[in-house]
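Peer 1: Here is the input, now give the coordinates:
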Amino acid sequence: MNSPRPPDVLIEPMLIADHVALDLLNTVAQVDGAPRDFLQSDADVLRWLERMGLPANAPAFALHTPHALLDATRALRETVRTLVAQRKAGENVDVAALNAFLARGRYAVQVVADEGSWRVERRTEQRCVEHLLMPLAEAAAELLANGEFDLVRKCEQPDCTRCFYDRTKSHRRRWCSMATCGNRHKVANYRKRQQG
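Peer 2: Here you go, the predicted model:
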């Protein structure tokens, strides 16, 4: 007798890139040999933003148009993917789309005293769904302008599409995650040695 199929488990994208803009790219990854987009709804985007520690309080207007936040996030993700690939390859980088996105942001900056410490707080005016994504767009701009692109790498596991920023001391990181792709590589090498 067959047991009932277990309910689908929500799988979240791994946060392993060591840079928020690269973690955005990793919201599309290979899972069980097929590409999977982890962002399927506005709620998925809000949950991911919260996991990233980014402000994710959606104003009421953002929820009136279904998929508006999802569509804006996917568009930003593909813009960033193109720019990172161009920058990594040493090609001419056309930042017009990213700059157009950034131009929609409106900020209020203030100094906040909090229990004896001080911090500068930047608040985004919430008039369109893109405003929720401004911290991501800014992170992508910072990466493009100031990132060391020899440290922006793709996982060496052949079927993995994830990328990361190598912040290790020796700058020899090879895998998106030692627990997944690094372990697969070790197991494959062990099997080769056992067969040889």
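
Peer 1: switch to C-alpha atoms for all contacts and neighbour counts from now on
Peer 2: Will do.

Peer 1: The closest residue to residue 130 other than its chain neighbours: which element?
Peer 2: Excluding the flanking residues, the one nearest residue 130 by CA to CA, 6 or more residues apart in numbering is residue 72, at 6.3 Å. If you go by DSSP states H and E, residue 72 is part of helix 68-89.

Peer 1: residue closest to the middle of this structure?
Peer 2: Nearest to the mean C-alpha position of the chain, by CA atoms, centre = their mean, lies residue 24 at 1.6 Å.

Peer 1: Could I get the contacting residues of that one?
Peer 2: Going by CA atoms under 8 Å, 6 or more residues apart in numbering, residue 24 touches residue 77.

Peer 1: Show residues contacting the strand or helix carrying residue 189.
Peer 2: Assessed by DSSP H and E, residue 189 sits inside helix 183-195. Contact with helix 183-195 is made by residue 157, as judged by CA under 8 Å, 6+ apart.

Peer 1: quick one more, to check against the first:
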Amino acid sequence: MTAIPPSDLPLEPYVLADDPVLDMLNTRANVDGVARDFWETDADVERWLVRLGWTEEGAVPAFEEGALLGAARGLREVIRDLLEQRKAGLQGEPAALNGFLRKAVSHPQLSWPAPGEVHLERQRKQQTPEQFLSPLAEAAAVLLVEGDFALIRTCEHPDCVLWFYDRTKAHKRRWCSMALCGNRHKVAEFRRRKLEG
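Peer 2: All right, here's what the predicted structure looks like:
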């Protein structure tokens, strides 16, 4: 397997899972056989949170340097472990995820910006990285409870570790992306047939 030069590696994590929690897992990936963690700094995590709509640009509180990165990576691996266990039909230990959920301090807030426009919004304290990431932890808990694990899969390419939620009509999705692993598989199959032929 040929490694691609670092300058050709993707700069941003893949967003192709059809579920934001699974996209979080995909921030750690194999890129042409090279293990890659797209979260190297607090700014990487913040960019990802903005890109996926978890927060707005400039809305991330000022945390101690490295705290957001550490909390995000920790949450990602807790979620990965629980999803892998759920997918395998095993009983998981939810204590670490529950720890994130316990830190979520929130309350409903009524807003009335104009006549006839009444909204109920959830306001969250964001004093710690764990509190800031608690909506992601909650989304993961909901996915673990309500997700159809027959449709939550990892890519079939042997070198790929990306997850996806198969929301296709026929539920026959095999690849994280046809442009990535699906195309690699087609090329490999073509070469194999050509050599055998």
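
Peer 1: from what I can see the residue nearest to residue 130 of the first structure touches residue 132, true?
Peer 2: No: counting by CA atoms under 8 Å, residue 72 of the first structure stays clear of residue 132, with 9.8 Å between them.

Peer 1: More neighbours: which of those two?
Peer 2: residue 132 (26 against 17; other CA atoms under 10 Å).

Peer 1: quick revisit: with the second structure superposed, average distance for the helix holding residue 72 of the first structure?
Peer 2: When the second structure is superposed, helix 68-89 of the first structure averages 0.4 Å from its matched positions, counting by mean CA distance after the TM-score superposition for the first structure.

Peer 1: need the helices for the first structure, in chain order.
Peer 2: Assigned by DSSP state H, the first structure shows helices spanning 20-25, 42-51, 68-89, 96-103, 134-146, 183-195.

Peer 1: chain center to the shortest one, what's the gap?
Peer 2: Read that as helix 20-25 of the first structure. The chain centroid and the centroid of helix 20-25 of the first structure are separated by 2 Å under CA atoms, centre = their mean, to the nearest Å.

Peer 1: Have a look at how far, on average, it is from the second structure.
Peer 2: With mean CA distance after the TM-score superposition for the first structure, helix 20-25 of the first structure averages 0.9 Å from its match.

Peer 1: So which bit of the second structure is that helix matched to?
Peer 2: With TM-score structural alignment applied, helix 20-25 of the first structure matches the range 20-25 in the second structure.

Peer 1: So which bits of the matching stretch are buried?
Peer 2: 20, 21, 22, 23, 24, 25 (16 or more other CA atoms under 10 Å).

Peer 1: give me every residue that touches residue 110 of the first structure.
Peer 2: 120, 121, 122.

Peer 1: Closest one of those residues to residue 43 of the first structure?
Peer 2: Minimum distance to residue 43 of the first structure across these is 23.9 Å, recorded for residue 122 (CA to CA).

Peer 1: isn't the closest one right next to residue 107, touching?
Peer 2: Yes: counting by CA under 8 Å, residue 107 is a contact partner of residue 122 of the first structure at 6.4 Å.

Peer 1: Look up how far residue 149 of the first structure lies from residue 79 of the first structure.
Peer 2: In this structure, residue 79 of the first structure and residue 149 of the first structure are 17 Å apart, going by CA to CA, to the nearest Å.

Peer 1: and if you look at residue 194 of the first structure?
Peer 2: 38 Å.

Peer 1: Name the residue in those two with the higher neighbour count.
Peer 2: residue 149 (17 against 8).

Peer 1: Looks like the more buried one contacts residue 88 (just checking).
Peer 2: Yes: when contacts are counted by CA under 8 Å, residue 149 of the first structure is listed as touching residue 88 (5.8 Å).

Peer 1: tell me the contacts of residue 60 of the second structure?
Peer 2: With CA under 8 Å, 6+ apart, residue 60 of the second structure has these contacts: residue 46.

Peer 1: Matching it against the first structure, which residue comes up?
Peer 2: Under TM-score structural alignment, residue 60 of the second structure pairs with residue 58 in the first structure.

Peer 1: Give the burial count for residue 121 of the first structure, as a bare number.
Peer 2: Residue 121 of the first structure, neighbours per other CA under 10 Å, totals 12.

Peer 1: same check, this time on residue 174 of the first structure
Peer 2: 17.

Peer 1: Over to residue 130 of the first structure?
Peer 2: If we define neighbours as other CA under 10 Å, then residue 130 of the first structure has 22 of them.

Peer 1: quick revisit: what would the buried residues of stretch 20-25 of the second structure look like in JSON lines with distance to residue 145 of the second structure?
Peer 2: JSON lines is the format used below for the buried residues of stretch 20-25 of the second structure (distance: CA to CA, whole Å):
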{"residue": "20", "distance to residue 145 of the second structure": "15"}
{"residue": "21", "distance to residue 145 of the second structure": "13"}
{"residue": "22", "distance to residue 145 of the second structure": "14"}
{"residue": "23", "distance to residue 145 of the second structure": "18"}
{"residue": "24", "distance to residue 145 of the second structure": "18"}
{"residue": "25", "distance to residue 145 of the second structure": "17"}
